[in-house]
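> What follows is a predicted protein model with its sequence.
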Amino acid sequence: MEGVEPLRTVDVARESGYSVQQVRDLERLGVIPPADRSANGYRSYTPVHVHAVRAYRGLAGAVGPVEARELLARLRTLPLPEAASAISAVHVRLAREREEVLRAQEALRAIRREAGSGEPEAGSDAMTITELAGALGVRPSTLRFWEQEGLVTPERVTSLRARRYGLPAVRAARVVAALRGGGYGIPAVREIMGSLDRLDGLEATGRVLRERLDRIADRTVALLRAGADLAAVCGT
């Protein structure tokens, strides 16, 4: 870059908070553009590389290192409108994850109320498997799998034995979706769901959901902090 003093690997590392080896690894993986090489073989970087490494740090905090590497490498090849759209999609995903957990918390509060009163809440807002899958952002096959694993139990009311999800099943499915989205495996989710008839189980599940909200908030802040660096990467 004309008029800009070239940067050494150690300079990029210092400005980004990574080690020298990590900067080299990110270049090797294609996360940051290839550095120029001097006649004696030393790498020569520019501020663009610093922006790219910082952008990677934020993306990794938001979506994980593997997806961050793939996305950042792709951003450098996309036209600006498409690159901006790809970043916006990450913001939208995080917002949807947050809404999913908030709905799960409301479902858990309803389960707690029913446990305290001993009577199920009145209501007839039942869903088909297609409607519930759409509401949760999963495939119908996922709901059938959860049923096989004993996580969510629908009713079967038609002559064709079609699944029907009443309020208790919908609430359970929302909690399961939030737990699975938080990285909990099937055995752990089964244990948690089996504990919801106990006060301590309800409280423990509430803590799990609050911790998931905190993690989503941390990921969102990481993405926000990377905003200016992502814009610089997209503008190259």
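Perfect, I can see it now.
> use CA for all of it now, contacts and neighbours both
Fine.
> Mind listing what's buried along the lengthiest helix in the chain?
The longest helix of the chain (DSSP state H) is helix 80-117. Buried residues in helix 80-117, counted by 16 or more other C-alpha atoms under 10 Å: 80, 83-84, 86-87, 90-91, 94, 97-98, 100-105, 107-108, 110-112, 115.
> elements contacting that helix?
Packing partners of helix 80-117 (3 or more C-alpha pairs under 8 Å, 6 or more residues apart in numbering; DSSP states H and E): helix 167-181, helix 199-225, helix 227-234.
> what's the most buried one of those helices?
Of the helices and strands packed on helix 80-117, the one with the most neighbours on average (mean count of other C-alpha atoms under 10 Å) is helix 167-181, at a mean of 22.
> Show me how far stretch 63-73 is from its chain's centre.
With C-alpha atoms, centre = their mean, to the nearest Å as the basis, stretch 63-73 stands 12 Å off its chain's centre.
> Not counting it itself, show me its contacts.
L29, G30, V31, I32, A52, A55, Y56, L59, A60, V90, R219 (C-alpha atoms under 8 Å, 6 or more residues apart in numbering).
> swap in stretch 203-215?
For stretch 203-215, contacts defined as C-alpha under 8 Å, 6+ apart pick out R98, V101, A104, Q105, L108, A178, L179, G182, I192, L196.
> Which single one of the residues you listed is nearest to R24?
When those are compared for distance to R24 (C-alpha to C-alpha), G182 wins out at 31.8 Å.
> Tabulate the contacts of stretch 203-215 (CSV), appending distance to V12.
Listed next are the contacts of stretch 203-215 as CSV, based on distance: C-alpha to C-alpha, whole Å:
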residue, distance to V12
R98, 34
V101, 38
A104, 43
Q105, 43
L108, 47
A178, 39
L179, 39
G182, 34
I192, 46
L196, 51
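> take a look at this one as well, against the first:
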Amino acid sequence: MGEPASGAQRVLLRTVDVARQSGYSVQQVRDLERLGVIPAAARSSNGYRSYTPLHVHALRAYRALAGAMGPVAARQMLARLRTETTAEAASAINAVHVRLAREREEALRAQRALRAIQAEAEATGCEQESDAMTITELAEALRVRPSTLRFWEQEGLVTPERVTSLRARRYGLPAIRAARIVTALRGAGYSIPAVREAMDSLRQLDGQGEAQRILRQRVEQIATRTVALLRAGADLAVVVEAAGRR
């Protein structure tokens, strides 16, 4: 025989009870059940749903997880946790913490890179003709492929100068700095459209100061997502432990 259900698990709740305790509306509870965020409720002979406190924990966990990783990923995570061993579930949750920590470190690294670019620009002062670089030299300096620089050019992110009849590219200091900013933003996880928007802002506003503002905002967003994940902790533990007992 299996272990008897705990007193908490024997408690039966109505849909309205679950809604009240989880912070969702009655319709949202039904919708999230249909989407598989929570297990299907038991049905009585008259068709009424019966839930348990586990459903409430799952809904609370989903709310916090959605803030940490997005609603689709949160749904997938909860469905996965209900079928995995405790060790597998703990590993999956830990991976989310690791991913957020990595995103934060990438954003901080981008901030440091931008500060270095700004300090270098201030120390250099005027631009020198000898400071221009070929596409190969710039690609090697940034540790990207020349094809990446060509793609950024096509996307309007970096604009090199062109010389000779063979249209060989030459990058002056403005283009070099733009390429370094693009590298920093891409390294921080920004998509090409987001980088384009940021670079447009740089051209219109306060240059690297605007880039720093964008990255500070990203660090703050990651912190908010991390707090949401921490908030999910206790409820996730209940979901994981319930799955482990099955």
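Perfect, thanks for sending it. In this text, all values refer to a predicted model and were calculated from it rather than measured experimentally.
> still on that earlier bit, tell me the angle the longest helix of structure 1 makes with helix 199-225.
160 degrees (axes from the mean of the first three to the mean of the last three C-alpha atoms, to 10 degrees).
> Buried only: go through the contacts of stretch 63-73 of structure 1 for me.
Listed as buried from these are G30, V31, I32, A52, A55, Y56, L59, A60, V90, R219; burial here means 16+ other C-alpha under 10 Å.
> Might you report the residue contacts of the fourth one?
In this case it means A52 of structure 1. Each residue near A52 of structure 1 by C-alpha under 8 Å, 6+ apart is listed here: V31, I32, L72, D229, L230, A232, V233.
> Could you dump these into JSON lines and include distance to R144 of structure 1?
Below are the contacts of A52 of structure 1 laid out as JSON lines (distance: C-alpha to C-alpha, whole Å):
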{"residue": "V31", "distance to R144 of structure 1": "39"}
{"residue": "I32", "distance to R144 of structure 1": "42"}
{"residue": "L72", "distance to R144 of structure 1": "36"}
{"residue": "D229", "distance to R144 of structure 1": "43"}
{"residue": "L230", "distance to R144 of structure 1": "40"}
{"residue": "A232", "distance to R144 of structure 1": "45"}
{"residue": "V233", "distance to R144 of structure 1": "43"}
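> Can you tell me which of those residues lies closest to E15 of structure 1?
D229 (12.3 Å).
> mind listing which of the buried ones among the contacts of stretch 63-73 of structure 1 are in helices?
Secondary structure of these is defined by DSSP H; positions in helices are A52, A55, Y56, L59, A60, V90, R219.
> Could you find the closest non-adjacent residue to the third one?
Excluding the flanking residues, the one nearest Y56 of structure 1 by C-alpha to C-alpha, 6 or more residues apart in numbering is A68, at 6.2 Å.
> Pretty sure V18 of structure 2 sits against L54.
No - assessed by C-alpha atoms under 8 Å, V18 of structure 2 is found out of contact with L54, at 9.9 Å.
> Which one of these two is surrounded by more residues?
Using other C-alpha atoms under 10 Å as the criterion, V18 of structure 2 and L54 rank with V18 on top: 24 against 19.
> what do we get in structure 1 for the more buried one?
In structure 1, the residue matched to V18 of structure 2 (TM-score structural alignment) is V12.
> contacting residues for that match?
Residues near V12 of structure 1 by C-alpha under 8 Å, 6+ apart: V20, V23, Y45, H49, V50.
> which SSE is the equivalent of Q22 of structure 1 over in structure 2 in?
When structure 2 is aligned by TM-score structural alignment, the residue opposite Q22 of structure 1 is Q28. Element membership of Q28 of structure 2, judged by DSSP states H and E, is helix 26-34.
> which residues touch that helix?
Residues contacting helix 26-34 of structure 2 (C-alpha under 8 Å, 6+ apart): T15, V16, V18, A19, I38, P39, A40, A41.
> out of these, which are inside helices?
Residues of those located in helices (DSSP H): T15, V16, V18, A19.
> circling back to that earlier point, going on from the longest helix of structure 1, what's the next piece of helix or strand?
strand 127-128.
> Can you spell out which helices and strands pack onto that following strand?
Helices and strands touching strand 127-128 of structure 1, by 3+ C-alpha pairs under 8 Å, 6+ apart, are strand 163-165.
> what sits up against the strand it packs on?
A126, M127, T128, I129, L132, T153, P154, E155, R156, V157.
> redo that, cut-off 6 Å
Contact with strand 163-165 of structure 1 is made by A126, M127, T128, P154, E155, R156, as judged by C-alpha atoms under 6 Å, 6 or more residues apart in numbering.
> And the residue nearest the centre of structure 2?
The residue lying closest to the centre of structure 2 (C-alpha atoms, centre = their mean) is M69, at 6.2 Å.
> Put the buried members of the contacts of strand 163-165 of structure 1 into a PyMOL selection.
In PyMOL, this line selects whichever of the contacts of strand 163-165 of structure 1 come out buried by 16+ other C-alpha under 10 Å:
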select buried, resi 126+127+128+154
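> May I see the contacts of strand 163-165 of structure 1 arranged in a markdown table, with distance to D214 of structure 1 as well?
Shown next, in a markdown table, are the contacts of strand 163-165 of structure 1 (distance: C-alpha to C-alpha, whole Å):
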| residue | distance to D214 of structure 1 |
| --- | --- |
| A126 | 31 |
| M127 | 30 |
| T128 | 32 |
| P154 | 31 |
| E155 | 34 |
| R156 | 37 |
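> What distance do you get for A175 of structure 2 to L100 of structure 2?
A175 of structure 2 is 31 Å from L100 of structure 2, where distance means C-alpha to C-alpha, to the nearest Å.
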